[in-house]
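Chemist: For reference, the sequence and a predicted model appear below.
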Amino acid sequence: MNGRRTAKDAPHGLNNTAASLLGFLHERPMTGWDLVAAAEQLMGDFWSITRSQVYRELSTMARAGLVEEGERGKRDRRPYAITEAGRTAFADWSAAMPGEEAVRFPLLLMLTLGRHIPRDHLTAAVEHHRALHAERLAEYEGQAEGMSDPYAAATLSFGIHYERAVLAWFDDLPEEITRGARKD
């Protein structure tokens, strides 16, 4: 280890999901529903978060005094606001080095086991995922136009570079995989 503290080693006890919720709550009080929507919009393509995780983390953070619950509003939704203890925990989390990324790309698992998978199915899966990445790249490039928030723009730039790299990888796959020729 390089001697730097990572978020995993930090004394605050926050996991990345809880930290992301506190980050969103810096803007304004939000309901669990609002937090799920913000997470899907701002991080959905690179950080997964489920509705159940959001509500579980909010409950845990409320018990720990990191957020406070507001009065129930429309449709029985309860807003949460970050407390000073929550701001301190977020500051501690953000002072640590982020952990390493973990690539979980189900298509790579399928390719690893490709010799045991019918070639036409494998080819169809590759073509399907290539189309998804091409669509995502086009979406990201459209979002980038006129973006003024430098932090969101940096994240989006990563997405654009990532999708371009993945598409280049697809283009370099051997014809055996992309054209359905079975090698026995």
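Modeler: That came in fine, so what should we check first? Numbering: from 1, shown residues only.
Chemist: C-alpha only now, for contacts and for neighbours.
Modeler: Fine.
Chemist: Now do the lengthiest helix in the chain: distance to the chain's middle.
Modeler: When the chain is parsed with DSSP state H, its longest helix is helix 119-144. From the chain centre to the centre of helix 119-144 is a distance of 18 Å (CA atoms, centre = their mean, to the nearest Å).
Chemist: So which residue is dead centre in the protein?
Modeler: Ranked by distance to the mean C-alpha position of the chain (CA atoms, centre = their mean), the top residue is Trp47 at 0.9 Å.
Chemist: want to compare, so here's the second one:
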Amino acid sequence: MSIKHGLLALLREEPKYGYQLRGEFEAATGATWPLNIGQVYTTLTRLERDGLVRAASTEADGRSTYEITEAGRTELDSWFQTPVTRESRPRDELAIKLALALAVPGVDVSAVVQRQRSATMQSLQELTRLKRGDRDGEISWRLVLESMIFAAEAEIRWLDHCESILLRHRGRPAKQPQVHEADDTTEVTR
């Protein structure tokens, strides 16, 4: 989710101050994505530059309220109608970390997997406690919380899969790079 679209969504019904937007954004996401107020105002400045919001009024103390424009509504509607693709999500740092651990000699990949599994299990337990304690919570927070639970469960399943692959390949000798003496190049085969 982009901050841009989050702010547009919060402005859909009525004009708001930057601090209101920050508070409502954090409330809607259960503070799982805390926003710095500077991020809010920087994003509002860009949205205003792009014609998606405009300053609705300015108070005597210098605070401005912002409102969504028609172009902003069109952008927001398009965002809601467009599925999120796997390619548009941030890089998976854990997958990259494991791939590099395999590529770097001397790294105990199994230990990396075990530490990650322990941390993810601890996180999953905390999320589950939060879910049990949230009997009458906001539906938006519940959806965010359940998404985090499902992501943690999927990560644990994936780590189990990684570990089984490592166990199957542990006994196999690593393929050594083949050196071509004629041109002094090295070819790595895997």
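Modeler: Thanks, I have it. Because the structure is a prediction, the values reported are computed rather than measured.
Chemist: quick one on the thing from earlier: helices or strands up against the longest helix of the first structure?
Modeler: Under the contact criterion of 3 or more CA pairs under 8 Å, 6 or more residues apart in numbering; DSSP states H and E, helix 119-144 of the first structure touches helix 106-112, helix 150-172, helix 175-178.
Chemist: do you know which of the ones you listed lies nearest Arg130 of the first structure?
Modeler: Arg130 of the first structure lies closest, by CA to CA, to one member of those: helix 150-172, at 6.6 Å.
Chemist: Minimum distance to Ala134 of the first structure: which of the helices and strands packed on helix 119-144 of the first structure has it?
Modeler: Ranking these by proximity to Ala134 of the first structure (CA to CA) places helix 150-172 first, at 7.1 Å.
Chemist: The closest one: average distance to aligned residues in the second structure?
Modeler: Helix 150-172 of the first structure, aligned to the second structure and superposed, deviates on average by 2.3 Å (mean CA distance after the TM-score superposition for the first structure).
Chemist: For Ala91 of the first structure, find the nearest of the helices and strands packed on helix 119-144 of the first structure.
Modeler: Ala91 of the first structure sits nearest to helix 150-172 of all these, at 17.2 Å, using CA to CA.
Chemist: Need the residues that contact the closest one.
Modeler: By CA atoms under 8 Å, 6 or more residues apart in numbering, the residues outside helix 150-172 of the first structure that reach it are 42, 126, 130, 133-134, 136-137, 140-141, 144, 147.
Chemist: just the buried members of the residues you listed?
Modeler: 126, 130, 133, 136-137, 140, 144 (16 or more other CA atoms under 10 Å).
Chemist: To Arg87 of the first structure, which of the helices and strands packed on helix 119-144 of the first structure lies closest?
Modeler: Between those, helix 150-172 lies closest to Arg87 of the first structure; by CA to CA that is 19.4 Å.
Chemist: Buried residues, that closest one. List them.
Modeler: Residues 153, 156, 159-160, 163-164, 166-167, 170 are the ones in helix 150-172 of the first structure that count as buried (16+ other CA under 10 Å).
Chemist: Just confirm Glu40 of the first structure is within a helix.
Modeler: Yes: Glu40 of the first structure: assigned to a helix according to DSSP: H, G, I helix; E, B strand; the rest coil.
Chemist: How many neighbouring residues does it have?
Modeler: When neighbours are counted by other CA atoms under 10 Å, Glu40 of the first structure registers 16.
Chemist: Now do it against Ala89 of the first structure, distance only.
Modeler: Distance, Glu40 of the first structure to Ala89 of the first structure, by CA to CA, to the nearest Å: 23 Å.
Chemist: ok, now Glu145 of the first structure?
Modeler: Applying CA to CA to Glu145 of the first structure and Ala89 of the first structure gives a distance of 35 Å.
Chemist: got it, and His129 of the first structure?
Modeler: Distance from His129 of the first structure to Ala89 of the first structure, by CA to CA: 39 Å.
Chemist: Compare neighbour counts for the two and give me the winner.
Modeler: Neighbour count, other CA under 10 Å: between His129 of the first structure and Ala89, Ala89 has more, with 21 against 16.
Chemist: With that, I have no additional questions.
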